[in-house]
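K.L.:
Quick one: sequence and predicted model below, then my questions.
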Amino acid sequence: MVDTDFDAHERSRWAGRAEAYARSFGRLCAYPAEALLDAAGVRAGRRVIDVGTGPGTVAALALGRGAEVVAVDAEPSMLDAARRNAPGADVRAAALPDLPVPTGGFDAAVANFVLNHVGDPAAGVAELRRVVRPGGRVAVTVWPVPHPPLQGLWGTALAAAGVATPADLPRLPPERDFPRTEAGFAGLLAAAGLADVRCVTLTWAHRADPEDWWAGPAAGISAIGLVLQRQPPAVRERVRREYDRLAAPYRQPDGSLALPTAALLASARVG
């Protein structure tokens, strides 16, 4: 059974925020896209579904490889962006774990940082498996836990400013969650009946303008954005000061930030 409270909360964090996402988290999430497509075996002539396409970054790259692409997302502003950024893709409104497409209709399914926004990750993986033909491939990414410095920056800044994480934020129940480690992520795919499961950790330093990186949570994106929006102006200013202080060691000579980060990339074959 899908955790509708969790799903509704996650979708509310992205509603109407495609532009803010592109300014802040979009470039970060784009980094693993080529590796994701490689892991899914995406090339010319392959039929691919990009689930949770966001602004269409992965879909556009798949089109560039000569693939036939269906791109789906639950958020209308993201769908508008995907139609602009990935002309030639069949862009549709849909979300895990219910994709209105035929069983076995694709050579590959990819989901870039999507399962972390799904109330039942196991059901999400099972749906990705369903839509891919036998012998086809599934490739997915999530953020690891413990968090790398980039992702940990927000929580550290909130704590330093004296802001506690609200108890009412929706969370996955333990029986639906999985360890955000290579073994835990691989286990999620294996439990769905996928074969030849492989999970690797990608590491890089994300370069961003400090104002752009602050803009995402300031616009209400993600759980951190919700916490920030709930604070009175004086507290938000205190969080911003802590953010600037904690980000200072990562500042480059040109004023940009180079924040160490990582992602888990798991892939498998449909038996």
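P.N.:
Looks like it arrived, so ask away.
K.L.:
For the rest of this, base every contact and every neighbour count on C-alpha atoms.
P.N.:
Will do.
K.L.:
could you list every residue that touches Leu257?
P.N.:
His206, Arg207, Ala208, Asp209, Pro210, Ala247, Tyr250, Arg251 (Cα atoms under 8 Å, 6 or more residues apart in numbering).
K.L.:
The third one is in contact with Ala258, isn't it?
P.N.:
So the one you mean is Ala208. Yes. The pair Ala208 and Ala258 qualifies as a contact (Cα atoms under 8 Å) at a distance of 6.8 Å.
K.L.:
tally of neighbours for Pro149?
P.N.:
When neighbours are counted by other Cα atoms under 10 Å, Pro149 registers 16.
K.L.:
same check, this time on the one 5 residues further on
P.N.:
A count of nearby residues for Trp154, using other Cα under 10 Å, gives 22.
K.L.:
what about versus this one:
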Amino acid sequence: MAYTPFDESERRAWAGTAAAYEAGFGRLCAHPVPRLLDAAGVVAGARVLDAGTGTGSAAAAACARGARVVAVDAEPGMARRAARAVPGACVQIAALPHLPYADGRFDAVIGNFVLNHVGRPREALAELRRVTRPGGRIALTLWAAPAAPGQALLGRAVRAAGVTRPPSLPALAPEDDFPRTEEGLVALLRDAGLADAVCRPLSWDHRTTPEEWWSGPAAGVATIGRIVRSQGEAATERIRRKFVVLAREFTGSDGALVLPHRALLASGRVTGAGGDVG
């Protein structure tokens, strides 16, 4: 199946951003990793796939448990950085929904926020199911909707500055989307043929600094970074000034930025043949 305009936009959004991502958003995204591994049943000796590894935080944690880890990312810079950071993992370049692995190869599959970045989530999940052995588990995290206040901060700054999402950044097609709720994510897993599908919310306060939090979008990291930089330096500076003002709501007396975030953690078990859905 061909990649969608959303997929192609995501590739451009993440190209060349590995270092800037790791220094900012990467720390945020690493927070759910221990619970993600628990939900997938990652133990010593398990064959584990980390889909959408980014700079390798989940792969590193799985290796630390003694698992045999394969990690993939669509962005070559991310894959190279993960390979250097996690020498115990086999890191390759691959993009959902196409993985270069045989049916049922893995005992456990994890995807830390990877479904937020694919154009066809159902096809992506079907591919993850295909490469998981019968009885193996798949565990996924996803940003919840509506966004928590900390997650919404940068978007609020963009809107306050009067900047809109450019047409060159397509949203997920409505027919490919699903409710970013506990019920919506469980339904997605069940529709993919996973048994014992469960989902629970995760909430935490991410501690950073205004400078660190702004550095990611200022460097063009992710879709928010492309929006921030889409209308030139004057618009970027206008957004930055709005961000500085809005960030005061979350800044403590010590200067730390404390940002409430909310995500979903879901998992399910593969039944039957790894390539069969139903």
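P.N.:
Nice, thanks for sending it over. Only a predicted model underlies this, so the values are computations on that prediction, with no experimental measurement involved.
K.L.:
circling back to that earlier point, just give me the closest of the contacts of Leu257 of structure 1 to Ala123 of structure 1.
P.N.:
His206 (31.1 Å; Cα to Cα).
K.L.:
looking at this, that closest one is in a strand?
P.N.:
Yes. According to DSSP: H, G, I helix; E, B strand; the rest coil, His206 of structure 1 belongs to a strand.
K.L.:
Not counting the helix ranked longest in structure 1 itself, show me its contacts.
P.N.:
Counting by DSSP state H, the longest helix found in structure 1 is helix 233-247. Contacting residues not belonging to helix 233-247 of structure 1 are listed as Leu153, Trp154, Ala157, Leu158, Ala160, Ala161, Leu228, Gln229, Leu257 [Cα under 8 Å, 6+ apart].
K.L.:
cool, and stretch 212-228 of structure 1?
P.N.:
10, 13-14, 17, 20-21, 23-25, 154-155, 165-166, 169, 229, 236.
K.L.:
Same question for Gly136 of structure 1, what's its three-state structure.
P.N.:
strand.
K.L.:
Just give me the neighbour total for the closest residue to it other than its chain neighbours.
P.N.:
Nearest non-adjacent residue to Gly136 of structure 1, counting by Cα to Cα, 6 or more residues apart in numbering: Asp107, 4.8 Å away. Other residues near Asp107 of structure 1 come to 24 when the count uses other Cα under 10 Å.
K.L.:
My reading is that Ala178 of structure 1 lies in a helix. Confirm?
P.N.:
For residue 178 of structure 1 the amino acid is Phe, not Ala. No. Using three-state DSSP, the secondary structure at Phe178 of structure 1 is coil, not a helix.
K.L.:
can you tell me which residue in structure 2 aligns to it?
P.N.:
If you follow Phe178 of structure 1 across to structure 2 using TM-score structural alignment, you land on Phe178.
K.L.:
Could you check how far the closest residue to that match other than its chain neighbours is from Thr17 of structure 2?
P.N.:
Distances taken as Cα to Cα, 6+ apart place Gly184 nearest to Phe178 of structure 2, at 6.2 Å, with adjacent residues excluded. Going from Gly184 of structure 2 to Thr17 of structure 2 by Cα to Cα, to the nearest Å gives 31 Å.
K.L.:
Comparing the two, which residue is more hemmed in?
P.N.:
Set side by side, Gly184 of structure 2 and Thr17 show more neighbours around Thr17, with 19 against 14, by other Cα under 10 Å.
K.L.:
Okay, the more buried one and Thr236 of structure 2: tell me how far apart.
P.N.:
Taking Cα to Cα, one finds Thr17 of structure 2 at 18 Å from Thr236 of structure 2.
K.L.:
looking at it, Val131 of structure 2 is touching Ile110, isn't it?
P.N.:
No. With contacts counted by Cα under 8 Å, Val131 of structure 2 stays clear of Ile110, the gap being 11.6 Å.
K.L.:
For the counterpart of Val138 of structure 1 in structure 2, give its distance to Arg262 of structure 2.
P.N.:
The alignment partner of Val138 of structure 1 in structure 2, by TM-score structural alignment, is Ile138. Using Cα to Cα, we find Ile138 of structure 2 at a distance of 20 Å from Arg262 of structure 2.
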